[in-house]
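# give me coordinates for this.
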Amino acid sequence: MPGNTNMSIRVDSELKHQAEQILSQFGMNMTGAVNMFLQQIVRERAVPLSLSLDSSRAVYADLLAAQTDRAQGYTGRESEEVLADMRDLIEKAGQNG
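All right, here's what the predicted structure looks like:
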């Protein structure tokens, strides 16, 4: 059975502070976030980052798509429906893993 190990990394103090504030809004801490990141690397066998020199285009494209969806009457999904879909995906991932 694998045990826990300590990691030591250097991070800009302001960046760390800002990240901790955001993570706390999700009820998470830095350790949990780093563990999730590492688990995703192992699961996907890839680094889960989207690297781009101009990410503003992707954000702008997403905003335009959302605006078009709303104009066509899309009002979103109920949170319980989203959570049920997430539970199904987690269950399926567990069966395949």
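
# only C-alpha atoms for contact and neighbour calcs from this point on.
Fine.

# what are the boundaries of the helices in the protein?
13-25, 30-44, 55-71, 79-96 (DSSP state H).

# format these as TSV; extra columns: mean neighbour count.
Output for the helices of the chain, formatted as TSV (neighbours: other Cα atoms under 10 Å):
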stretch	mean neighbour count
helix 13-25	12
helix 30-44	12
helix 55-71	12
helix 79-96	11
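
# next up, for comparison:
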Amino acid sequence: MTMTSVTVRVDDATKKQATDIVEDLGLDLSSVTRAFYRQIVRENRIPLSLSRQPIPAETLDALDEVREKAETWR
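The predicted model follows:
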């Protein structure tokens, strides 16, 4: 299968935010773009809804606590 490149122009802030989200899902922007194209072809429409779940407040609090303790250990 022959591959081709696609260039997308987007502002830095949007790219950073999108990168953060897809990396939280264990992916990269290229993989998501390929999946998006394949799904468009497969479903003959513009689909694809990927989302990440918000981190619970308790988890964020625990992470903050660990960071604070780690600072005292240095």
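
# thinking again about what came up before, tell me which of the helices of the first structure approaches G3 of the first structure most closely.
When these are compared by Cα to Cα, helix 30-44 sits nearest G3 of the first structure, at 13.4 Å.

# hang on, the earlier thing: a markdown table for the helices of the first structure, including distance to G3 of the first structure?
Below are the helices of the first structure laid out as a markdown table (distance: least, Cα to Cα, whole Å):
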| stretch | distance to G3 of the first structure |
| --- | --- |
| helix 13-25 | 25 |
| helix 30-44 | 13 |
| helix 55-71 | 38 |
| helix 79-96 | 21 |
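
# right, so of those, which gets closest to N4 of the first structure?
Proximity to N4 of the first structure (Cα to Cα) singles out helix 30-44 among those, at 10.9 Å.

# so what touches the closest one?
Outside helix 30-44 of the first structure, the residues within contact range by Cα atoms under 8 Å, 6 or more residues apart in numbering are A19, E20, L23, A46, V47, P48.

# how close does the fifth one sit to E81 of the first structure?
Spelled out, it's V47 of the first structure. Distance check for V47 of the first structure against E81 of the first structure: by Cα to Cα, to the nearest Å, it reads 29 Å.
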